[in-house]
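Engineer: only geometry, no sequence info:
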C-alpha cells in the first residue's frame, strides 16, 4: 500500500486548540500536511501552519537529549498510521508525525475558517458547524490529542 509521511500541529492558545474544516476529508482537523522532499517533519509542520494559519509556531518538545555535533529534531507526541482515500491516488496511508505547539506571537487572530475549542467543547463531542452549514464532531483522535495538547501547554 502507498504510504505518505505527513506532519500535524495542535496549536494551543489561551487553553484552546485551533481546528479548521478540511473539505477534502470532511473532518475538523488541526493544521498539517505532507512532508516534502528534503524536509523533516518539524520543518513540514511549521511550513504548513504558516501556510494554513498565517502564524509562526514553537514546538513543545519533551526531548531531553542535547549533542554538540548532532542536531536533534524534536520528537512528535505520537506517530499515527491513518488510512485515507484520495480520488487520484485511491486508498493509501499517512504516517503522521503529530506535534503540540504554541504561537510565537500572542493574541493570534485567525480567519473565520478556524475555530478555537477548549477541552470541555472537545469532550462534549458537540457538532461544530462549518462555513457551509454542515455540522460534525471532530474525530476521536483529534479530541483526545487536542485535550492532551491543552493540558501539556498548561503544565509548561
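Structural biologist: Yep, that arrived. In this text the structure is predicted, and so the values were computed from the model without any measurement.

Engineer: going forward, measure contacts and count neighbours with C-alpha atoms only.
Structural biologist: Fine.

Engineer: the protein: helices as residue ranges?
Structural biologist: 41-53, 119-124, 140-154 (DSSP state H).

Engineer: and those as a markdown table, adding distance to residue 14 and mean neighbour count?
Structural biologist: Formatted as a markdown table, the helices of the chain follow (distance: least, C-alpha to C-alpha, whole Å; neighbours: other C-alpha atoms under 10 Å):
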| stretch | distance to residue 14 | mean neighbour count |
| --- | --- | --- |
| helix 41-53 | 16 | 20 |
| helix 119-124 | 11 | 15 |
| helix 140-154 | 9 | 18 |
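
Engineer: any chance of the ones you listed in TSV, with distance to residue 7 too?
Structural biologist: Formatted as TSV, the helices of the chain follow (distance: least, C-alpha to C-alpha, whole Å):
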stretch	distance to residue 7
helix 41-53	5
helix 119-124	21
helix 140-154	14
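
Engineer: put this beside the first:
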C-alpha cells in the first residue's frame, strides 16, 4: 500500500520530478509495517520535502476513541510494472501553522507551483486532474 499527499500552501501545490521515474509527482511512498496510512502520508511529506503537514479531510465521527483516521480524498490502483501494482491512498494536506515556504528533506527538486506554473509542466493527465482538484479545494490565494 502506498500514500500520496497533494500539499497546498497559499495558491501553490508541492511537486517534484521523480529522479528514477522521470515524471512529476507529489510526495509519497509506501506505508511501513505497523504504520497507519495517515502517519505514513505525513512522514513521507516530511522526509521528502522537509515540510510538516496536517492532512485535510473527514473523519467518520468525532469521538475520544478509537482514533479516527482521515478519509483519503481518493483511492487508486497504480500499475507500476507488469505484475506490480500499488493501492495508493491520495490525501490533501496543508503545511502546519507558521510555515514560511522553505523546503528541505531527502528528495531533490521539490518546488511550489501555482496553477499557471503547473500548467507548464509535463504532467500526466491524472496528475493534472489531482493538482486542479487540490488547488480548487485548498488554495487560499
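Structural biologist: Looks like it arrived, so ask away. Small disclaimer: the values here were computed from a predicted structure and weren't measured.

Engineer: got a TM-score for the two of them?
Structural biologist: Remark: TM-score between the superposed chains equals 0.87 [TM-score structural alignment, normalised by the length of structure 2]; 136 aligned residues with a C-alpha RMSD of 1.8 Å.

Engineer: of the helices of structure 1, which is nearest residue 23 of structure 1?
Structural biologist: helix 41-53 (13.3 Å; C-alpha to C-alpha).

Engineer: that closest one maps to which residues in structure 2?
Structural biologist: Aligned using TM-score structural alignment, helix 41-53 of structure 1 spans residues 37-49 in structure 2.

Engineer: average distance between the matching stretch and structure 1?
Structural biologist: Following the fit onto structure 1, the mean deviation recorded for stretch 37-49 of structure 2 is 0.7 Å by mean C-alpha distance after the TM-score superposition for structure 1.

Engineer: next one: that stretch to chain centre, how far?
Structural biologist: 8 Å (C-alpha atoms, centre = their mean, to the nearest Å).

Engineer: need the counterpart of residue 14 of structure 1 in structure 2.
Structural biologist: Residue 14 of structure 1 maps onto residue 10 in structure 2, by TM-score structural alignment.

Engineer: what count of nearby residues applies to that match?
Structural biologist: 15 (other C-alpha atoms under 10 Å).

Engineer: same deal with residue 54 of structure 2?
Structural biologist: Residue 54 of structure 2, neighbours per other C-alpha under 10 Å, totals 17.

Engineer: residue contacts, it?
Structural biologist: By C-alpha atoms under 8 Å, 6 or more residues apart in numbering, the residues touching residue 54 of structure 2 are 42, 93, 94, 95, 96.
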